[in-house]
Structure formats: structure tokens, C-alpha cells
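Enquirer: sequence plus predicted model, see below.
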Amino acid sequence: MDNNLVGGIIPPQPPVTAESDVHVVKSRLEWGEPAFTILDVRDRSIYNEGHILGAMSMPIEELVERAVPTLEKSRDIYVYGTNDQESASSAQILRSAGFYHVSQLKGGLAAWKAIGGPTEGIIESRTPPGADDYNVVDRLKTHVETQQKDV
């Protein structure tokens, strides 16, 4: 007997690649998939202003000493920084520390916001909700439009 309660409901994800598109992570988040972590390696004060919903703050200079004791080496990790170079460097640092499912989130926070990904933080909370935030039909239209965006 199969003990996997979500078998057949949540499609299995392929192994993470060295770089990931924000659409991939957003769809995993929307499906409520377990066992993945989003790391924000920017400075803590910048993280506090705004970040991807649920992302953990691990500034690049503290990355290894914070990640090693808190994250499983086999966990799917998506990492983003101030720019793609910082994201790529962070992903490489994590791989060198023994993490083997690490992916750079291409475009970082800007790409995430461009497709309507959920955010949180001091500045993000001051942004008024869009007209479609409380209308399911408009939200579905927006979702379809953002899934078709190239970022």
C-alpha cells in the first residue's frame, strides 16, 4: 500500500537546476509544496524592507555558518540576492558547503514582483492592494497574464 497521502495530487517536481525561473518557484509555492526553502542573501535591513513571502534572511557573509546547522543538505534551496551575480555566488557557496539541490532564482525580487509573487516587509506592507486583490475573476485573469510574462 502506498503511504504517500499526496501521491497523485501534487505532481512530483524534477530536481532543481542551477538556475530557476520565478514561475517555477511561484507554482511550487501556490501548490503548497513542502521541502523547499527560499533564501534571501541581501543585507538584513534591505530584507526587512521587502522580500519574497516566506524567504529566510541569510546575508551572504553569514550564509554558511547559518545554513549548515539549520538546513538539510538535501533540501531544495532557491537563493536570490541584490543581483544575479550575488545570487550565483551564493548558490556556489552553498554547493561548496555540501548542499546539492541549490538553485539561483533568476531576476530575484524584481522578477518575482513582476509576475505578482507574494511579498512581505516594511515597504511592501505600505503598498496598497491592487484593484483585483479582492476579486477572484480579476485575480485569475492577472494570474494567466503573469504566467505568460517573460522575465
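Expert: Arrived safely.

Enquirer: from now on I want contacts and neighbour counts done on CA atoms only, so please keep to that.
Expert: Noted.

Enquirer: quick one: end-to-end distance for stretch 30-49.
Expert: 23 Å (CA to CA, to the nearest Å).

Enquirer: to clarify, my last question referred to stretch 42-56.
Expert: By CA to CA, one end of stretch 42-56 lies 10 Å from the other end.

Enquirer: buried ones in that stretch?
Expert: Buried residues in stretch 42-56, defined by neighbour count with 16 or more other CA atoms under 10 Å: 42, 46, 47, 50, 51, 52, 55.

Enquirer: helix or strand: which one has the third one?
Expert: Spelled out, that is residue 47. Element membership for residue 47 (DSSP states H and E) is helix 44-49.

Enquirer: got the contact list for that helix?
Expert: The contact list for helix 44-49, computed with CA atoms under 8 Å, 6 or more residues apart in numbering, reads 40, 57, 58, 59, 121, 122, 123, 124.

Enquirer: stretch 28-39 too?
Expert: Residues outside stretch 28-39 that contact it (CA under 8 Å, 6+ apart): 10, 54, 55, 56, 57, 58, 75, 76, 77, 78, 79, 80.

Enquirer: I'd like those residues laid out as JSON lines, including secondary structure.
Expert: Compiled in JSON lines, the contacts of stretch 28-39 are given as follows (DSSP: H, G, I helix; E, B strand; the rest coil):
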{"residue": "10", "secondary structure": "coil"}
{"residue": "54", "secondary structure": "coil"}
{"residue": "55", "secondary structure": "coil"}
{"residue": "56", "secondary structure": "strand"}
{"residue": "57", "secondary structure": "strand"}
{"residue": "58", "secondary structure": "coil"}
{"residue": "75", "secondary structure": "coil"}
{"residue": "76", "secondary structure": "strand"}
{"residue": "77", "secondary structure": "strand"}
{"residue": "78", "secondary structure": "strand"}
{"residue": "79", "secondary structure": "strand"}
{"residue": "80", "secondary structure": "strand"}
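
Enquirer: and here's the other structure:
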Amino acid sequence: MTKKSNFSLVLETPAASPEEARRHFLAKLSVETDVADVALDLRRGNDSFILVDVRSQEAYADCHIPGAINLPARQINSDTTAALPSDKLIVTYCWGPACNSSTKAAARFASLGFPVKELIGGIEYWRREGGAVEGRLCEKAPLHWNMND
């Protein structure tokens, strides 16, 4: 039998006030989006954002989200983004939750004056949730970057 305890790990840190929580969650939603929202917008033909795969050119050629352009994170600068409309939302993605290249890329886009959000989960979660892909390898492409390559 489990002994009842009055101590709670959930309540160890007090919850934020409803207003603080609202501000936090709205701030979070202002800088990220998820694969379901992107998939639905793409399916509906919504062209209010530019999807940017910030992985290497090789990874993009192997497998990417249809409609995404490729601009590796380390190559984002005023010259490489000059042709992009500065008033259109940029949505960055990379490999997945263990990859922060899309976060770095989003910071670079923001520094250049672009409105930007990060696709949480990257191409890994896009594929896990059944999102369409295109490229040389499509579904046969690796789900994540291999640090031993």
C-alpha cells in the first residue's frame, strides 16, 4: 500500500497567477508554431509565411517539407536574405527537438528585421506525424543528424 504524503512535487513551486501564465503562454506562441498548424495552413493554401529549412544543403536535398526553401543557419545574413520579403513571417525548422539550428536561425532572421517563428519538433516531428516530404530519399532519409558522420 502506498503511504499518503501531503508533499506535492507539482505544487513545490507555486503556480503563476492567471495573468502571468497568460502572458507567458502568449509570448511562447508568438515565437513558435507546431507541425499541425503548419500542415493545416499549407493544405489550405495559406501563403502568409515562408518555411525555411535551415539544415545543410545535402540534408535538404535528401528530404524536406514541400514548399520549404533551404537556407542553412550559418549562411543567414543580409545578402542571403535580400530577396525574401521582410514583411512575411519566416518559419524555421531543422532536424528536431535535439537540434537548435532553427533557434539560432530564427534569432538571425529576427536580428535582420524579419518576423519569425520556430517550427517545434522540426522535420523529425513533421515526419512522425505523417507530414509529406520530398527529396532524393524522402521517407528513407534519416530522422535526425548523425554526429558520427
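Expert: In hand now; what should we look at? These numbers were taken from a predicted model, which means no experiment stands behind them.

Enquirer: TM between them?
Expert: TM-score for the superposed chains, counting by TM-score structural alignment, normalised by the length of the second structure: 0.68, backed by 110 aligned residues with a CA RMSD of 1.8 Å.

Enquirer: tabulate the buried residues of stretch 42-56 of the first structure (CSV), appending distance to residue 71 of the first structure.
Expert: Shown next, in CSV, are those (distance: CA to CA, whole Å):
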residue, distance to residue 71 of the first structure
42, 18
46, 23
47, 19
50, 23
51, 20
52, 18
55, 13
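
Enquirer: ok, so of those residues, who is nearest residue 86 of the first structure?
Expert: Closest to residue 86 of the first structure out of the buried residues of stretch 42-56 of the first structure is residue 42 (8.6 Å), distances taken as CA to CA.

Enquirer: my read is the closest one is in a strand, agree?
Expert: No. Counting by three-state DSSP, residue 42 of the first structure is not found in a strand; it is coil.

Enquirer: that one touches residue 84, doesn't it?
Expert: No. If you go by CA atoms under 8 Å, residue 42 of the first structure and residue 84 don't touch, sitting 11.6 Å apart.

Enquirer: show me where the second structure has its strands.
Expert: Assigned by DSSP state E, the second structure shows strands spanning 32-33, 49-53, 69-70, 89-93, 116-119.

Enquirer: in the first structure, what residue spans correspond to helices?
Expert: Assignment of helices within the first structure using DSSP state H yields the ranges 22-30, 44-49, 63-70, 84-96, 108-114, 122-126, 136-147.

Enquirer: excluding its backbone neighbours, what's nearest residue 123 of the second structure?
Expert: residue 95 (5.4 Å; CA to CA, 6 or more residues apart in numbering).

Enquirer: how about residue 113 of the second structure?
Expert: residue 86 (7.0 Å).

Enquirer: which ones are touching that neighbour?
Expert: 113, 114, 115.

Enquirer: from these, list just the buried residues.
Expert: The neighbour count (16+ other CA under 10 Å) marks 114, 115 as buried among the contacts of residue 86 of the second structure.

Enquirer: which of the contacts of residue 86 of the second structure are still contacts in the first structure?
Expert: Using both residues aligned by TM-score structural alignment, their matches' CA atoms under 8 Å, the first structure keeps these contacts from the contacts of residue 86 of the second structure: 113, 114, 115.

Enquirer: so how far is residue 67 of the first structure from the counterpart of the second one in the first structure?
Expert: So the one you mean is residue 114 of the second structure. Matched by TM-score structural alignment, residue 114 of the second structure corresponds to residue 99 in the first structure. Going from residue 99 of the first structure to residue 67 of the first structure by CA to CA gives 9 Å.

Enquirer: many thanks, have a good one.
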